[in-house]
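Trainee: I would like to see how this sequence folds:
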Amino acid sequence: MSNFWKRAISGFLFVIILTGCIFLHPICFFVLFFIINIVGLYEFSKMARRMEIYINLPIYLFCGSLLFTAGFLDAYIGYRDGYLWCFLATFVMSIWELYRKKVNSFQNLAFSYYGLLYLSLPFTLLIYLPYMTSDEWRPEIVFFPFLLVWFNDTFAYLFGSRFGKHKLFPRISPKKSWEGAIGGGICTIGAALFIAPYLEGLTVYNNIIIACIVVFFGIYGDLLESMFKRNIEIKDSGSIMPGHGGVLDRFDAVLFVIPAIFVYLEFVY
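Mentor: Modelled structure (predicted):
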């Protein structure tokens, strides 16, 4: 099977599974993103290992799982004590490092905490987005950032392939162009305006600002992950999606977009 068909089939299945789990039920959303969170943390630890950074995988995955679970329990049923257990677990992770007798102990802990900040925190903040605009689970609000990121990526690629002449950030990502970024941004804002009437709780102005956030922060999320991979000389963060790479490759833009949207909505609401 050619790489094109691998990408097409795995991409289609990814969209179907993600969309279905978001819209079916909050528990389905939780299960899917719990798995995505774990896989993403594992990929990050493997990338760190190439630099001789040895993250304490059991407690690291436990802390990331606990953070995401605490966020879900808080938003869904109002149980907030989960965050206290997560806070305690991060101290255990630091103490555990004393007994591991691994080289680069400082870097091991630093990468562990950054992995939680980079991966688990954005997925946790995603849980809160629908409750910031209403008092109930609103799957369309959760799905909205993903839809805009897909629009932005798709049209940035199309415009870049057709008109791209001026490199956006050649040191990190030689294929990205200003023409692609601008074309993708305009189409993403247009998509947000088209979708606006179907999103209760968000005004047209809110939609435009969120689209601008997706365009700006999505680019930097993509570039950051490209920088990581270039630094350790790998093509993909993983191989869970044939033709697309790993979780970090698929969610690189989203990981930067979600915290920015969360901050914006927190100020607005």
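
Trainee: From here on, just use CA atoms for contacts and neighbour counts.
Mentor: Fine.

Trainee: Work out for me the element the residue lying closest to H244 once chain neighbours are set aside sits within.
Mentor: Spatial nearest neighbour of H244, chain neighbours left out: R7 (6.1 Å); criterion: C-alpha to C-alpha, 6 or more residues apart in numbering. Element membership for R7 (DSSP states H and E) is helix 3-24.

Trainee: Can you list the residue ranges for helices in the stretch 151-269 of the chain?
Mentor: If you assign secondary structure with DSSP state H, counting those that start in this stretch, the helices in the stretch 151-269 of the chain sit at 178-195, 204-232, 247-268.

Trainee: structure for this one too, so we can compare:
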Amino acid sequence: MSELAKRSLTGAGYVLLTLAAAWAGPVTTTLLFLPVCLQAARELHGLSLDTDHSDRRSAELHMLIAAVCYLALAISGFLSSFTVLGAGCVVMVVLLGAILDLLVRGASHPAREMGAILTTIIYIAIPFGMVTYMLQGWSYHLFLGFMVLLWTNDSGAYLIGRALGRTKLLPAVSPGKTVEGFIGGVLVAVAAACVLAWAWPELSLPVWAGCAVVVGITATLGDLLESALKRAAGVKDAGNLLPGHGGVLDRFDGFIIALPSMLVFLHIAG
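Mentor: A predicted model of the protein is given here:
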């Protein structure tokens, strides 16, 4: 299967998940993204150089930590009686439990294992947990728009990079990415933002365009980060859950960094 076909199928999967989330609302969306978060945590554990890949208990612990922190943050996004402070308290309890586990089983490298656990929380649980904030705090149009920007940036970067790409972006990390493709992806996303501003004027054109630039830059950073993790681990794909497509991290690498970044931008933009 060609790379373009893979990206098209990925885009179709994004569309289905996005439409389901927009139609179902924040509660069902939380349940929809839970298995995605769990699988991403499992794959990150497999890529980590600071964990025992053969230790099933360690992988399950990372998945449990990701699930609890994800659910706490996601629920705080739509349940007014459970605030972000409450979610933070849950995360602290989880961290204390992880510390206790490391001490009881006598971990040989507790600092490195705690680093891996914190990475799971920051890199996996928090970004996925912020999906409900985009749905509840704003409107489903915002989440749909985010996914459109994410997909158009990815597709634009790939197509323009293939057609015009000459200058390598970061060859030591991802030899296939080019500066021309990166710029082209951002420009295509900005063009899509113009359409979004017309279709959903809840946000002005400058704000939509700013979102497109933020998504284009941060999604590329997410892609490069995951490429660096895979290169360090000596693997081509983060997982094999999706035949021919790799794992969940391979499909959501840009999403993980871009979604919280766009929310921060919107908060700053007012």
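
Trainee: follow-up on the earlier one: with mean neighbour count and distance to F34 of the first structure added, can I get the helices of the stretch 151-269 of the first structure in TSV?
Mentor: Shown next, in TSV, are these (neighbours: other C-alpha atoms under 10 Å; distance: least, C-alpha to C-alpha, whole Å):
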stretch	mean neighbour count	distance to F34 of the first structure
helix 178-195	20	28
helix 204-232	19	21
helix 247-268	20	12
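
Trainee: Which of those helices sits closest to A48 of the first structure?
Mentor: Closest to A48 of the first structure of the helices of the stretch 151-269 of the first structure is helix 204-232 (C-alpha to C-alpha; 8.6 Å).

Trainee: which strands and helices sit next to that closest one?
Mentor: helix 139-163, helix 178-195, helix 247-268 (3 or more C-alpha pairs under 8 Å, 6 or more residues apart in numbering; DSSP states H and E).

Trainee: Out of the ones you listed, which is closest to N3 of the first structure?
Mentor: helix 247-268 (16.3 Å).

Trainee: so how much does that closest one differ from the second structure once superposed?
Mentor: Its matched residues in the second structure lie on average 1.3 Å from helix 247-268 of the first structure after superposition (mean C-alpha distance after the TM-score superposition for the first structure).

Trainee: Packing partners of that helix?
Mentor: helix 26-49, helix 121-133, helix 139-163, helix 204-232.

Trainee: Mean deviation, the longest one versus the second structure?
Mentor: Think helix 204-232 of the first structure. Mean for helix 204-232 of the first structure is 0.7 Å (mean C-alpha distance after the TM-score superposition for the first structure).

Trainee: Between helix 247-268 and that helix, find me the angle.
Mentor: Computed by axes from the mean of the first three to the mean of the last three C-alpha atoms, to 10 degrees, the angle separating helix 204-232 of the first structure from helix 247-268 equals 140 degrees.

Trainee: now helix 204-232 of the first structure against helix 178-195, angle please.
Mentor: Going by the same axes, to 10 degrees, helix 204-232 of the first structure makes 140 degrees with helix 178-195.

Trainee: With the first one instead?
Mentor: Using the same axes, to 10 degrees, the interaxial angle of helix 26-49 of the first structure with respect to helix 178-195 works out to 170 degrees.

Trainee: Mind giving me the packing neighbours of helix 26-49 of the first structure?
Mentor: By 3+ C-alpha pairs under 8 Å, 6+ apart, helix 26-49 of the first structure packs against helix 3-24, helix 57-77, helix 105-115, helix 247-268.

Trainee: just the third one next, same as before
Mentor: Using 3+ C-alpha pairs under 8 Å, 6+ apart, the elements in contact with helix 139-163 of the first structure are helix 3-24, helix 121-133, helix 178-195, helix 204-232, helix 247-268.

Trainee: Kindly reformat those as CSV containing distance to Q107 of the first structure.
Mentor: Rendered in CSV, the data for those read as follows (distance: least, C-alpha to C-alpha, whole Å):
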stretch, distance to Q107 of the first structure
helix 3-24, 34
helix 121-133, 20
helix 178-195, 35
helix 204-232, 15
helix 247-268, 21
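
Trainee: so which of these gets nearest T90 of the first structure?
Mentor: Closest to T90 of the first structure of these is helix 121-133 (C-alpha to C-alpha; 13.5 Å).

Trainee: Ok, which of the helices and strands packed on helix 139-163 of the first structure comes nearest L41 of the first structure?
Mentor: Distances from L41 of the first structure to each of those were compared using C-alpha to C-alpha; the shortest belongs to helix 247-268, at 8.9 Å.

Trainee: what's in contact with that closest one?
Mentor: 36, 39-40, 43-44, 118-119, 122-123, 125-126, 128-129, 132, 145-146, 149, 210, 213-214, 217-222, 224-225, 236-238, 240-241, 244 (C-alpha atoms under 8 Å, 6 or more residues apart in numbering).

Trainee: Check stretch 15-22 of the first structure too.
Mentor: 28-29, 32, 139, 142-143.
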